[in-house]
Every structure is written in C-alpha cells, then in structure tokens.
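> here are the coordinates; sequence isn't available:
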C-alpha cells in the first residue's frame, strides 16, 4: 500500500511539473508593447503544434497546460521578424522578449484589409497608421488633420476641437517644438492616440494629449532631405534635413530646418464705445504683409546601457525673426460724425532666441518596477521693436516702442511604475519647476504706460495612480497634488506687486468596459489652465492713439471638471462630455483711466463657463476608397454684461469634417478634405460660419524613397474668421483673413527607412507653451 501511494505521488509530481503555465511579455526594439501577436508553443522534437494564444493590449501572454519537457516558443506579428525561443520545465516566466522590425515588410507589401483605421481604447481614440492608407500620406501635417476631433486653426496649425492645442508625446517623450513633428514620416508611425480626458499622471494643465508611437527599424545610417514651396499672393519656401546613425546601443541624430514664409493678412475691424449718450466709433481697414524667417536645430544622443537602462541628452535651439508691415486707415466718428481720419503705418520686428537642454535616464529595475528621470533647462530671449507713424491732417507723429523679455526655466521629474500582479498596477511621481521672468516695454507715447517687471514661479507636484484589471472591466483612479507660489514685482510702481499661492488636488477616475468588440469608458477628471506669461504681464503694446493692449497680473488659473463617456464599435466611435470651468479666462475691453475715449484690450476672469460636447466618427475601408466622416458639436453656457444688462452667449458650434482617400494604380494617392464650422459662441465671442476645401495628389518613386506631393489648400478662399464681441460698453467686430489658401509642392527624399529617435522626456512643455 505504501509503495502504491509513493508511485501515485511521483506520478502527480511529474504531471504537475509538466502541466505548467508559460508567461511573458512581448515588446518591439523600442520597448513598446506589441498587442495581438501570435504566440505558438511547438514540440522541440517534431515542431508540432501544442498550444497557442495572442498577446494582450499591454503585450503580455499566458500559455496554460504546457505538459511537455522540451518546447519552443514561436512569436510572430506582421511587420516583424519571427522569433523562436526555447523554454524548459524550470523556466516558466520568459520575461520580456523583443521582436525586430522586418525592414522590407512594410515597403514591399501593401496590407489591405477592412480593419477600421480609428478605434476606441480605454477612453482614447486610437488611429492605426501602420498598414493603413494614412501611412502613405506625404507629411505629418497631412496625417494629423485626418484624426477625428482634430481641426484646423486660424494660423494653419491644428488643435483638439473645443480643447485647444494638445500636449504631444513621441514614444513617451514630450515634444518641445514643431521641428520634431515636421521631421516625422507617416511611414514610420505605428499609431497615434488622442486622449481628450487625461488622468492624474499627466500635468494638470494638459487639456488633451496626443501620443505618437513609432515603428522601430534596424541599425544603420539614415538621411532625410525635404524641400517645399507655397504660392498664394506671396511666395514661401522651406528646407529641412535630418541625419541619424544607430549602431547597437548607441543612437545619434541631428535635425536642421529653415523656413522663409511670406504672408498677407486682411484684418478690418470696428470698435464702438458707448459713453453716456455718446457713441465713439473707430473703423480700421487694415492690410498687413509679414515675413517670417526661422532656423531650428536639434541634436540628441541616446545610449542603451543594457536592455533595462538607457540614458540620453538632447539640445534644441531656434532663431526666429518676425517682420510685419501694416497699413491702415483709422476713421474716428463721434455720434456718426467724422472727427478724425488718420493714416497709420506700422512696422514691427520681433526677434526670439530659444535654447533647451534635456537629460534623461530610464530604468527597468525589475519585471515589476520601472522609473523615468528628467532634468531640463530652457532659456528664451525676446526683443521687440515697433515704429508707428500716424498722419492726421498732414501732420505726422512717430511712436517708437521697445521691449525685451528674458525667461529661464529649471525643471525636474521623477516617475515610477510598479506592477503588483496581472490585475493591479501602481504609478506615482514628483515634479518641480522654477521659473525666472523679467521684462520691460517702453513707448514714447504719452498715453501708453511703460512697464518693467520680474516674476518668479515655483511649482511642486506629486501624483499617484492605480489600475485594476478585472477581465472585461478596467478601473483607473488617481490623485494629483500641485502647489504654485509666484511673486510678481512691478519695478516701476511697487503697489502693483502680486503674490500668489495655490494648493490644489486634482482627482481622476475612469471605468472601462470592453465586451465582444464594444468599448465603453466613463471618466471624470479635473484640470487647470494657467494664464500665459503675456497675459500675466503688465506690458502695454501700443496700437494707435486710441488703443493699446496689456496683460493682467491679477489673473487666476482656470479650473475645469470634466465628465466624459466614450464608446466605439467597429467603424463607429462616439463621445460625449460635460465641462464645468471656474475662473474662465477671456478677453476684456475697458477705457483708459487717462483718456475716456481710449480703449484698452486685456484679459479677465469670469466666474464660470459650462460646455456640453459630442463627437461622432464613421470610417470604413471600401476597396481603394477610404472615406471618413466626423461630426462634432459644442454647446456653451455662458453670460456676460453688455450695456448694463446680462447677455447670454449660448449659441452652439457644429463642425463637419469629411476625408476621402483614393488609392490609385502606380503608387498614386488622391485626397479630398472638407471642413465646415457653423460658428457660434466661444465665451463672449460670436463666430460666423467658415469652411475649407482641399485637394491633393502624391506619387512615390524609387521604392518609396522619393515622395512628391501637390496640394491645393482652401481652394475657394473661404477660411475667413468673422467675429463679434459685446462686453461692458464696447462692441467689437473684426474679420481675420490670413489668406490661408495656397498651392504647394513638396519633395521628400529618404536614403532609407532607419529611424533613430531620442527616448527621453521633458518636464517643462506646459511652461514653454505659456510663452
């Protein structure tokens, strides 16, 4: 009997040893998780199939009941080389495995399928670029404008509808300037994630986050050279070059770009000032010619000490010169009678020099714990000169304004991620920023005050976040604490000194439910919007005898509380949100204390503003036709005072964005883009409808090394912004026509598709944006 029991025990032990579970995680060469990869367990003797699975969204995999003594793992995914990895009875956790990118797969094979380009994931909008028609577009600017929820701006840039400019990350590194984005090739992008309701680990000032994940390539040398030319009423051109070298653990790259942009703007405006029974009307027909030259440099080094630790340094710099020549006629009327006609010639020059250095160290201390450390320093020097020549009744008057601003930022960030088990993960971190600002602005006009000020800011932040995975349900919650201390000194009149000390806690929580391809997310976050440095300064910018602009050192940050629902199924994605914003910052008009008929433009805090927002996207691949339709609406709830009465500003804004791509034979790609905005209220401002219609065609040559693109933007010249604003006793009306229409040609040559990319991060992006 004892012998029988011993035999049974041995058999059970043998079976238990063989019936084990194999676990691990799959990443690419840059450490980015690879989802939906095939994991197959093979018999080492005859390569027969044993068991298989696919990786989860975070790259993890689990193989159960692997009762064989000699086994081989086969790991495969489109765009990567196959990996074979031996396993044994004693090694059930294989750790982190890396797949190498197959450099020939994407260039020689066109992946055509019906998988939607856009999808919902944990409350974010994911755009799958690799393998889709979007990977074939010419430039990053063409790509990003196709993402649902992102719209064109007045200056030709982009922003998230209703949220403003997003914070942008490339492989978890914050982007400091536009150079990196212009250097990006859509062919090198794996995916783009738009987070419209960021959680606690992101800076509280970020209203939206755009995360770009790149495909990783093999070692080697890369060279990219680009040139473009645009023509509307004036001609512009730009050139850029990027060279990189990657060998094993070392990655080096250098970028240079130069832009020479000439533009013309038509900016008519009318201001009416009501004082008692008198009406003062100022009408200006303005045209401006601008000339912007901008050179940007970037050098970075990234070194992988081993698979778990890497360090790097990056320096980027720019030298910008902005010249503008503006001509206008000022018609001043009192009670509909002409009082004064003045011809105004305005010559403006603004020179900016910028330098930024980032040091980083990323570490994977164990399978469970990782950290990220960043140090930053930035300096921005701005010199301003303006000459305004006003001629009234043949009598000239020259006003000269001279300004200088200096800014220094010192910043540090230390962040950790810890995974307790397959279900529970924690992340936490600390940040600190120190900012020194000094500035002066003087004008020889007797009715415009001079300024000389300094400002010091110290911000301390800490956050903690937890993620709980319960199968179909994922719960994510966190808290962020920020403390801000600033001292503003008016060096001309010390009674204007301002001391500010804010302590805030920003909670966030999200509930995510995924079932049978249907994704749903409910989330709540709290954010803040701090005034820009221009808004906080008391510098007065001279416009003409009757008008000037200045900041407001008394401005408070705006705090927002956002509840949002995101849902998506196959080619349909929808989101809806409610926003309550306290201390809303908006433009302000008032009369000068020295001259009652002189209008001052500034900024003010309103008690609150509220929004209801909704976005719908439909995208379907139909053979060679790739249509996409996005609809969005923002309904504000806001009121202000005008002529002693409360005035509601609740007109909603509706936008429609339609993208059409046509994949034609011989590597041609034809595109049609249409954007319509119904206008409506933005705070106290009322916008009239505007729209844009673009067309383009591009062709690839020499195995995709050379790309040529012809584009026609705003073909019907309808991208004009007409707005009115009624505040207190002032009615303001203007049209902003920046002549965004143009016809352009762009040529990009890539020596190869090797991608060298700096893996660091930076902790001062929001402060730089406030410039």
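In hand now; what should we look at? Computed from a predicted model, the values in this text were never measured in an experiment.
> please count neighbours and contacts with C-alpha atoms only from this point.
Will do.
> for the spatially closest residue to residue 550 that is not a sequence neighbour, grab the count of nearby residues.
Leaving out its chain neighbours, the residue that sits closest to residue 550 by CA to CA, 6 or more residues apart in numbering is residue 540, at 4.3 Å. Residue 540: 23 surrounding residues under other CA atoms under 10 Å.
> who touches residue 540 in this structure?
For residue 540, the contacting residues are 441, 448-451, 548-551, by CA atoms under 8 Å, 6 or more residues apart in numbering.
> redo that, cut-off 7 Å
448-450, 548-550 (CA atoms under 7 Å, 6 or more residues apart in numbering).
> likewise for residue 626?
620, 660-662.
> presented hereafter is structure B, for comparison with structure A:
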C-alpha cells in the first residue's frame, strides 16, 4: 500500500506539471453518434492556415493536441470515408464533432468506402460488427460464436484459443453472467475487441479480455424482454427469462429474473490401471444423470449526472431449489495381476443444495477536470452443501456403502480504483485493487474409508498498477507495471498450517506495440502473468470414486508464473497470430499412487517448467449475403512427460479446424452452418482423441424485430464423443463415452421498446470470483 501511495503522489506531481501546456480535446462521431477512430485532426492558424499540430482520434473517437497558448485555432478533420470538416475553436474543449458519410454517385450507383473487418489494436484484434452481416446475428452470444479464436460452448461459457476463459466487458461493465450477453442485441454492437495480451490494469491472472463496444444508448420509458427456451437431448430442459427496465432522463432501474432447469448426463466407460505392489485394472461403466432447477434474480439502478459522471448499484441472488443426481446400471470388473477377482454393481445418489448466493456491486465513474475516476466495489457470499451415497454390491468382494458430506462457504470483499489522465499524446492510468477472501470447506465420510477434513483459507491481495497508452500517428503502444502482494493463511481443523500458508510479492510488466494503416495491421506483445490455484484445488479433501480410485485437492500447490510473447498481423478480412508461453511451476492434473497403496489418486501437482507454442490463421471473406470464416489453429506443448513417470511422449502437435458459414437472407432470416474438428490434442499428461461437431442454427425475426425465433441443433451427426487418456506415474486412465451433446434448442424472444442498459459497473475482485 505504501508503494501505491508513493506512486499516487508522483502521479499527482506529473499532473500538475503536465497541466502547464494548453491542450485541445474533443470527440469525433458519425451521424449515428458512433465514435470514429483514426480520423486525422489538424490544428491550423486561422489567419494563414499554417500547420500548427496534428493527431488522430483513438478508439473512442477522442483526440488531444498540445497547442501554443493564447490564440484561436482552426481544426480540419479528414477521413477517407467522410466529408472534410472545418471547425473554429477558441477554448481547449472542441466538444463533439460530427462527420457526414461520403458517397460517390456513379450512374445511379452509390459506392461507399469499405472499412476492414479486422483491425489490430493494442494487445489484440478488433472486429467490426456494425458494418457486417454479424450485426444481424441475433444476440451478443451469437456474435461471439462467429469471432476468430473464440469458442462458445453449449452451456454458454466462452473460451479464447490458447488463452482460456476471458473477462468480458460490455463498454465499461464487467459481464457477471451469460444472461447479459443474451440481452444485448447484435444490432446494438459496434465492434468487439479480442485482447490476448491484457495490460497492467487487469488482474495478473487474466490472460484474455473481450471488450464489446455498443452503439449510443437511445430511448426512455419502459422496456421489456422475454426469452422462452426449451431443449431436448433425451432429457427436456429449458429456461424462462424476463428482463424489465425503466429509464427516464439520467435515471435507470432494471430487474432480471431467470428460472432454469438443466440436465447433466454422461454414459462413460472408464478404465483405471494401477501399477503398485500389484497390477490392478478396473473396468467401469456407469451411466449417470443429474437434474437442477433454480432461480437467478438481479436488481439494479444507476444515475447519469451528465455524460461524464455516473453512479450505480446492483444486487443478485442465486438459489438452486432442486439438484439431485443418480447412476443407472453401474458396474465394475476388477483384475489383479491379469486375473479377474470380482464384479461389483455400483450405484449412487446425490443431493446438493446451492445457495442462497448473494452478490452486491456498486460503482462510480466520473471526471474531475481531465482526471478520470473509475471506482468499483463488490461483496460476494455463497455456499453449497452436497450429500452422496455410493452402494457397492459384490458376491466375490465385500459389499460396502460410502456416505460423504461436503459443505463449502465463501466470502469476498473487493474494491478497485482506476485513475486516468491525458498526458502528451496518450493517457496514463494508475490505480489499486484490494481483495479479501475467506473460503471454508468441510468433508466428512461416515464410514471412515477416507479421512474427514475441515479447511479454511484466508487470503488478502493488495495490488497497485500503472500503465501508459500512447498513440502516435499509425502507431500505438501500451506499457504497464503491476505489483501484487498476497498473504494466504491456511487452517486445518482450526489450526494454522505453516506449509500451505503462502506470502507472495511479485511485479508483472507488460508491453504491447501496434501499427495500423489502411487494411494492414501488425501487433507484438510481451506480458508476464500468473495463475493461482482455485480454492477447490487447494482443499485437503479426498473424494471417494471407487475402492481403487480417489481424487482430491492439494494444499501445497504454488501459483504458475507465465511469460508470453505474441505477434499478430492482419489484412482486411485475413489475420494470423503466433505466440509462445513459458510457464514455471505449471499446475497439471495427473495421477499417482495414494500413500503408496494400490489405489490411484488424481489431483493437481506443480511441475518445474512447461512451454507452449501456438499459431492461428483466420480468413473471413465476404460474398454478398454469404460470409464464411475459416480458422486453422496449431499448438504444441514441450513437457518432459517421460521424465515425470509417464510412459508416453506427450509433445505431439495439435491441429484444430473450424468453418463457420453465415447466410443473411431478406426478411430478417439468417442461417448458420458451423463445423469444427479437432485432430487430437496433448496437454499435460492427457490426450484427447479426434472429435468433430456439426451445428445448424436458423433464426427468423418478425414484427419489426420485436419477435425472434431461434432454432439451434448441436452435434447434428452425433460425432462429439469423449475419448480421453491420462498417462501418469504408475497410473493410467482412459474414458470413452457420450455426454449427450446432441440436442435441439428452440428459443422465442419478445422485445418491447428495447434499449441498451447504461449500467457501467465493472465489479472488483473478478479473478477471485473465478477462484471461488
């Protein structure tokens, strides 16, 4: 904290010295009030039109130009797509300047300038949405499904190739749940940035960010949206969501209610090979299913005092009212040293109670002169309890029941402050983020087959950061430095444990350079990040799977430290990226013997070093109403798996191919045909066999887009089967089966007087929320 206070003092000193130079500021928009980037702004002498100074607008349409003191100025604004604009100014605030689109009439044919779909930005890639058929995709979720290097799973979870789960922002607001993406219409989206090298303002664990930029919010009054969904994949599931919002002037209040039911089902065949004092092989088949239904409700309000100052608060409640699971026709055949020793009929039942979970967020976004302030605060409290009964019946081996109880309680308090100020040709950002987390878990086995545990983790993280964003003509740069001090105390049965308790003090630098001109773009980045184990991974519990196999946590896990280099290039609708990561103390899921016994034990362990190379090529040409996206991804790890006891070389190259087809027809009718194929993948000690998925989506809008009917078929050919293998130290595992990914989904949406939310809170402690 002392470091942050010292940095703040230095920052304020810089501000006082920087304010001595007069600076003209302003914002450039089009006729739809959308910010325009890369507009040339030149300051001229109004007497003789002599050149004084020049700049280009940033991604928000804003510009800042230092000028001599004490005279009037003439601004000239030019862009290839718009008519030139001249504006006389006598103060340092030029206000909002509107450019008119330029049209060329040739024999009754209107030709408009065509902007590139892909544009390199600092730290990643920007994809134009409003000027493509992506604007008619449906919702933000549907748009994300079509973006390069972005994959949206059936449950709505989002992943970025080689970078994992991203933080997603709609303007300045952090997306807390996937329903927010469903509420945002694609026609309201201007552009989406996929940032694969996030800077110092983000938590050191964040490896990717998706920033969704929308059109200017319009409309007052009452608006309403209702989504009704039904899915079928042997089991019926679905949801009903109602979103109500009232806006008047600067004030807005909203309410969201989401009632859902879903089924998780598997039909796997498992094989466990344990090479201890004896060679044990367990062949297991157990079909299992669980059904959940619950409620997620959110209420919030916010007020815009003016265009620069906004205040808001939101509260969310989640509760599962029913969550039960069971197995069907489970069996195990056991062999010892090549000889069968018994057959076990195995079934289980589980009952889980989740919630009520509470989350409150508050924010203030404003300006004091040229100083920008972004303050967010978050409080989170959640809990869940699970009871499970496993019954094992055998004529050859002893029969037994295994009863387990698991309870988990988590609390999080967090705050984040970001200050920004224009400095020279860029912006300096400084701030701090503080989090305090408490996690308590209890695990009990009535029969004493596995040990009972009671663990508590108390963790505090104090961070300070600074970064400078600079735009100079076609070049832009971002250099940042983040400091994090973490104190983590671990308790077992109420007693503090020295070994698992940790203290960390780390610096995380980042640097990104980007060049963009016309249809060409180039960007290079270096970032230093960390990945901390989740609180579940740090638990000391041992979960019983069967009498020869357990899985659990590892309280001695250390965080990963990751150094990443990447290079990206783009031309119009074509982009490519290559990158390399070096990870120290990588955390990998593997298996070993449990306390030297003939029992397998799966958990996460640290390994000395791990290298990962990846490359990606994306092409998205346009053919009228048809716009395909071809994507080919490559990755390869470097891990000395054999040196760690594995019997396999796990360094084979991995290839992934996808083809997304979009057809936009008249009368608001859109068709998507998406295909993806993985040629197999090695990661850590695990191997995934080839798999593919063909999906079909039909979307039709009616009544001036008030009604939307969306039919989606996933895994049409039923080829998305799971075939995985783990080759570890004296323990080998395999899994083959189907997870009911083939499904038909129908969603009917009604919109009344829709308008985009003005809530700008980003939340705080977002990385800690993920660990919980």
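Yes, it's here. Since we're looking at a predicted model, the values are computed, not measured.
> after superposition, what's the TM-score here?
Once superposed, chain against chain, the TM-score is 0.87 (TM-score structural alignment, normalised by the length of the first structure); 724 aligned residues with a CA RMSD of 3.4 Å.
> identify the farthest-apart pair in the contacts of residue 626 of the first structure.
Farthest pair in the contacts of residue 626 of the first structure (CA to CA) is 620 and 662. Separation: 12.6 Å.
> quick one, strands of the stretch 301-450 of the second structure?
Ranges of strands within the stretch 301-450 of the second structure are 310-336, 339-354, 357-368, 371-393, 400-423, 426-445, based on DSSP state E, counting those that start in this stretch.
> and the contacts of residue 540 of the first structure, which of them are buried?
Buried members of the contacts of residue 540 of the first structure, counted by 16 or more other CA atoms under 10 Å: 448-450, 548-550.
> which one of those sits closest to residue 525 of the first structure?
Nearest to residue 525 of the first structure among these, with distances taken as CA to CA, is residue 550, at 32.8 Å.
> quick one: map residue 397 of the first structure onto the second structure.
Applying TM-score structural alignment, one finds that residue 397 of the first structure aligns to residue 400 in the second structure.
> what about the residue nearest to its match when sequence neighbours are not counted, how many neighbours?
Closest residue in space to residue 400 of the second structure, ignoring its immediate chain neighbours: residue 392 at 5.3 Å, by CA to CA, 6+ apart. Residue 392 of the second structure has 21 neighbours, counted by other CA under 10 Å.
> quick one: residue 392 of the second structure and residue 342 touch, right?
No - using CA atoms under 7 Å, residue 392 of the second structure makes no contact with residue 342, being 11.8 Å away.
> now the spatially most central residue of the first structure: how far from residue 413 of the first structure?
Geometric centre of the first structure, nearest residue: residue 166, 3.1 Å, by CA atoms, centre = their mean. Per CA to CA, to the nearest Å, residue 166 of the first structure is found 20 Å from residue 413 of the first structure.
> please apply the same query to residue 374 of the first structure.
5 Å.
> next: residue 648 of the first structure.
Distance from residue 648 of the first structure to residue 413 of the first structure, by CA to CA: 43 Å.
> of these two, give the one with the bigger neighbour count.
residue 413 (21 against 16).
> quick one, what contacts the counterpart of that one in the second structure?
Correspondence of residue 413 of the first structure to the second structure, assessed by TM-score structural alignment: residue 416. Counting by CA under 7 Å, 6+ apart, residue 416 of the second structure touches 375-377, 432-434, 764.
> turn the residues you listed into a markdown table, including neighbour count and distance to residue 62 of the second structure.
Formatted as a markdown table, the contacts of residue 416 of the second structure follow (neighbours: other CA atoms under 10 Å; distance: CA to CA, whole Å):
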| residue | neighbour count | distance to residue 62 of the second structure |
| --- | --- | --- |
| 375 | 22 | 22 |
| 376 | 23 | 24 |
| 377 | 23 | 28 |
| 432 | 23 | 25 |
| 433 | 23 | 27 |
| 434 | 20 | 31 |
| 764 | 27 | 27 |
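> dump those into TSV; add distance to residue 3 of the second structure as well.
Converted to TSV, the contacts of residue 416 of the second structure look like this (distance: CA to CA, whole Å):
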residue	distance to residue 3 of the second structure
375	19
376	21
377	21
432	10
433	13
434	14
764	20
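> tell me how far the helix ranked longest in the first structure lies from the chain's centre.
The longest helix of the first structure (DSSP state H) is helix 2-18. For helix 2-18 of the first structure, the separation from the chain centroid amounts to 61 Å (computed by CA atoms, centre = their mean, to the nearest Å).
> in that helix, which residues are buried?
17-18.
> tell me which other helices or strands the following helix or strand past it touches.
Following helix 2-18 of the first structure in sequence order, the next helix or strand is strand 19-27 (DSSP states H and E). If contacts are counted by 3 or more CA pairs under 7 Å, 6 or more residues apart in numbering; DSSP states H and E, strand 19-27 of the first structure sits against strand 60-67, strand 93-98.
> coming back round to it: contacting residues for the match of residue 397 of the first structure?
391-393.
> distance of it from residue 386 of the second structure?
20 Å.
> do residue 491 of the second structure as well
Taking CA to CA, one finds residue 491 of the second structure at 22 Å from residue 386 of the second structure.
> same question for residue 136 of the second structure.
43 Å.
> look at the two and report which has more neighbours.
residue 136 (21 against 17).
> kindly provide the distance from the more buried one to residue 17 of the second structure.
In terms of CA to CA, residue 136 of the second structure sits 49 Å off from residue 17 of the second structure.
> on that earlier part again, tilt between the longest helix of the first structure and strand 19-27?
10 degrees (axes from the mean of the first three to the mean of the last three CA atoms, to 10 degrees).
> just want the angle from helix 2-18 of the first structure to strand 60-67.
Using the same axes, to 10 degrees: helix 2-18 of the first structure against strand 60-67 is 150 degrees.
> quick one: map residue 61 of the second structure onto the first structure.
Aligned partner of residue 61 of the second structure by TM-score structural alignment: residue 59.
> and for residue 488 of the second structure?
That one, residue 488 of the second structure, aligns with residue 486 by TM-score structural alignment.
> circling back to that earlier point, Serialize the contacts of residue 400 of the second structure to TSV and add fields for distance to residue 424 of the second structure.
Formatted as TSV, the contacts of residue 400 of the second structure follow (distance: CA to CA, whole Å):
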residue	distance to residue 424 of the second structure
391	71
392	72
393	76
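> give me the nearest residue to the equivalent of residue 561 of the second structure over in the first structure, chain neighbours excluded.
Alignment note: residue 561 of the second structure maps to residue 559 in the first structure; criterion TM-score structural alignment. Excluding the flanking residues, the one nearest residue 559 of the first structure by CA to CA, 6+ apart is residue 528, at 4.3 Å.
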